[in-house]
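Trainee: Sequence first, predicted coordinates after that:
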Amino acid sequence: MSCFSILLAACLASGAPPAAAADTAHLRRDLVALTTTAQPRNYLHEASLNQAADYIKAELAAAGAQPTEQTYQVQGRTYRNIVGGFGPANGPRIVIGAHYDVCGEQPGADDNGTGVAALLEMARLLPRQPLACRIELVAYTLEEPPFFRTPQMGSYVHARSLHETSVPVRGMIALEMLGYYDDRKNSQDYPIKPLRWIYGSRGNYVTVAQKFGNGRFGRRFARVYKETAALPVKRFKAPAWLPGIDFSDHLNYWHFNYPAVLLTDTAFYRNKQYHEAADTLDRLDMRRLALAVDAVLATVVQLAAG
């Protein structure tokens, strides 16, 4: 049974309206918009970065997410996170985030156009769901170098704002590169070679990655996501120092002691065009990207219920 079928059955049993499945046409449209800006959407090309932010804000507004901007200054320039959400305005929340900037002069279809497209499709799917807690959707700026691991990261700014205002956060999900799959043997690498014996050599799965001591939220997310996903899922739990385990926006939520997980196609451990000009839309698998989104929706709806 697919994750969509499981969610549909649960909704019918509860009297809630049935969910819709992620639409590959929507995902492709978002990716086209993000990868065809006049210049790559990196921190030096403010016009293209702002074009991407404006597109994200407009799509969130069209979905009913009532987006706002979280602006801040870096080196005399203004950058912005785009924040929207669904469910109760107050009380605990689950944060789902994806960065929309790229590294260098490349289109960033997988990194991280796919994460943003997934975020926007979540916004289109969430309004029909009964949500007992707020689902906050955040498109981050400045995840990429030279700002990675600095307080200038958009996700650091957002996580700090939650901490400073004492907002209760059940957990955070980072959507980072979700569109590249390879069914061939030896298409998947790992930070430590023996992991291949455990997880296999085919890059045909999504990974839920988290650090040791990540709490109940991380365990529940990984379990429910694996149970509901209609594509292979590998659960990866490791020390925070292991290369790759903190290579995205979730690391900043860990910094403020919020539980957080990374959902990814494993980035450069599989996609050899990571941070290259060939990270293009034609290399992505829209069907499996949609399946990954379906499972996020099913999992978040269940976790939001308590």
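Mentor: Thanks, I have the structure now.
Trainee: Could you use CA atoms for every contact and neighbour count after this?
Mentor: Noted.
Trainee: where along the stretch 201-306 of the chain do the helices fall?
Mentor: Applying DSSP state H, counting those that start in this stretch to the stretch 201-306 of the chain gives helices spanning 215-228, 250-255, 286-304.
Trainee: Quick check: which of those is nearest to Tyr205?
Mentor: helix 286-304 (9.1 Å; C-alpha to C-alpha).
Trainee: what comes up buried for that closest one?
Mentor: The neighbour-count check on helix 286-304 (16 or more other C-alpha atoms under 10 Å) flags 286, 288-304 as buried.
Trainee: So which of the helices of the stretch 201-306 of the chain is nearest Arg80?
Mentor: helix 250-255 (16.5 Å).
Trainee: structure B:
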Amino acid sequence: MAKTLKDNVNVFCKDIGPRDYNNYDNLEKSKQYIISKFKSMGYNIGIQDYQIGDKTFSNIVATKDCLNKNKNSKTVIIGAHYDSTLGSADGGASGISALITLADLYKNTNAYHNVRFVAFVNGEKVFAKTDQMGSKIYADYIKQQNENIEGVIVLDSIGYYSDKPLSQRYPFMGPSMPNKANFLAIVGNSDSKALADNVTSYFNDSSWLPVKNINKDFLIGYGVKDSYSFSKNGFKTILLTDTSIYRFEDINRADDKVEDIDFSYMSEIVKNLKEYLISY
């Protein structure tokens, strides 16, 4: 699995590179890559297009229906953004690469709830926390459809880890917080506490990976993440992250490279997420 994750990160970071409003051709290459991967796995594909000026932007939706699908069937959404201003590895590619790899692991699974993998466009920079953010467009849409969404899990910056003391910086310092950057943060608001607690408990029971359940108000910058789009619309939503700039100061910069990613940690996250989805 580590090789698959690394291959996907390399495609986004090295083969494609920066992909956003100003690097539109690369953004389209990313879109086509994601669609081709989802199609090869046998998923039902949906494209949600919207316009900004003379350009079309797309959220990509891959769905696996449950064994006994009906209008009341519950749906779990797993999402990550695929745009990246600088083509960075942890900040721009770790989430979407994990999403694709997770979908591949899950493709032959049968469950009693629907699972939907969504690749969001325009998650970075000028579009963050605006009505043109891909996740906001999608969250608004599914709210209007009154879909039975059981929970939303967003992956963003999940690839950087270190066992060195004091590698975890502010605000995660103090007697109750780890000072080593070797844990996965699970972040949600008070309405999403049950979902955050369930995922945290599952990882604690099933994985060697340390996890920390963190209230969103403690994570400065939560309001510009894709998870905010869903929690603002009232969906139970959690963000899985390595805490981004509080751990890796070069994140979203040119120095955020593939070589900095710990694919063994990422593999553990993806493997346990797959098993969690089965048991949900």
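Mentor: That came through fine. Bear in mind that the values here come from a model prediction, so they are computed numbers and not experimental data.
Trainee: Quick TM-score on the pair, please.
Mentor: Scored against TM-score structural alignment, normalised by the length of the second structure, the superposed chains reach a TM-score of 0.93; 276 aligned residues with a C-alpha RMSD of 1.7 Å.
Trainee: circling back: how about JSON lines for the helices of the stretch 201-306 of the first structure, with distance to Asn90 of the first structure added?
Mentor: Putting the helices of the stretch 201-306 of the first structure into JSON lines (distance: least, C-alpha to C-alpha, whole Å) gives the following:
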{"stretch": "helix 215-228", "distance to Asn90 of the first structure": "19"}
{"stretch": "helix 250-255", "distance to Asn90 of the first structure": "19"}
{"stretch": "helix 286-304", "distance to Asn90 of the first structure": "14"}
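Trainee: With respect to Met122 of the first structure, which of the ones you listed lies nearest?
Mentor: Evaluated over the helices of the stretch 201-306 of the first structure, closeness to Met122 of the first structure peaks at helix 286-304, with 6.7 Å, by C-alpha to C-alpha.
Trainee: Mind giving me the packing neighbours of that closest one?
Mentor: Here helix 286-304 of the first structure touches helix 3-14, helix 24-35, helix 115-125, helix 215-228, going by 3 or more C-alpha pairs under 8 Å, 6 or more residues apart in numbering; DSSP states H and E.
Trainee: and the second one, which stretch of the second structure?
Mentor: The aligned range for helix 24-35 of the first structure in the second structure is 2-13, by TM-score structural alignment.
Trainee: which of the residues in that stretch are buried?
Mentor: 2, 4-6, 8-10, 12-13.
Trainee: number of nearby residues for Phe86 of the first structure?
Mentor: The tally of other residues near Phe86 of the first structure (other C-alpha atoms under 10 Å) stands at 23.
Trainee: Let me know whether it touches Val138 as I believe.
Mentor: No. With contact defined as C-alpha atoms under 8 Å, Phe86 of the first structure does not count as touching Val138 (11.8 Å).
Trainee: okay, and the common contacts of these two?
Mentor: Listed as contacting both Phe86 of the first structure and Val138 by C-alpha atoms under 8 Å, 6 or more residues apart in numbering is no residue at all.
Trainee: mind listing the strands for the stretch 151-300 of the first structure?
Mentor: Counting by DSSP state E, counting those that start in this stretch, the stretch 151-300 of the first structure has these strands, from start to end: 169-176, 206-211, 233-238, 260-264.
Trainee: now for the ones you listed, which one comes closest to Ala9 of the first structure?
Mentor: strand 233-238 (21.6 Å).
Trainee: So which other helices or strands are in contact with that closest one?
Mentor: If contacts are counted by 3+ C-alpha pairs under 8 Å, 6+ apart, strand 233-238 of the first structure sits against strand 206-211, helix 215-228.
Trainee: In the second structure, which residue sits furthest out from the middle?
Mentor: Using C-alpha atoms, centre = their mean, the residue of the second structure lying farthest from its centre is Pro175. It sits 29.0 Å away.
Trainee: Next one: it relative to Ser227 of the second structure, how far apart?
Mentor: Going from Pro175 of the second structure to Ser227 of the second structure by C-alpha to C-alpha, to the nearest Å gives 28 Å.
Trainee: rewinding a little: the helices of the stretch 201-306 of the first structure: which one's closest to Ser155 of the first structure?
Mentor: Ranking the helices of the stretch 201-306 of the first structure by their distance to Ser155 of the first structure (criterion: C-alpha to C-alpha) puts helix 250-255 first, at 6.3 Å.
Trainee: Just the buried residues of the closest one, please?
Mentor: For helix 250-255 of the first structure, a neighbour-count test (16+ other C-alpha under 10 Å) marks 250-254 as buried.
Trainee: Ok, stretch 203-222 of the first structure next?
Mentor: Judged by neighbour count using 16+ other C-alpha under 10 Å, the buried positions of stretch 203-222 of the first structure are 203-211, 214, 217-219, 221-222.
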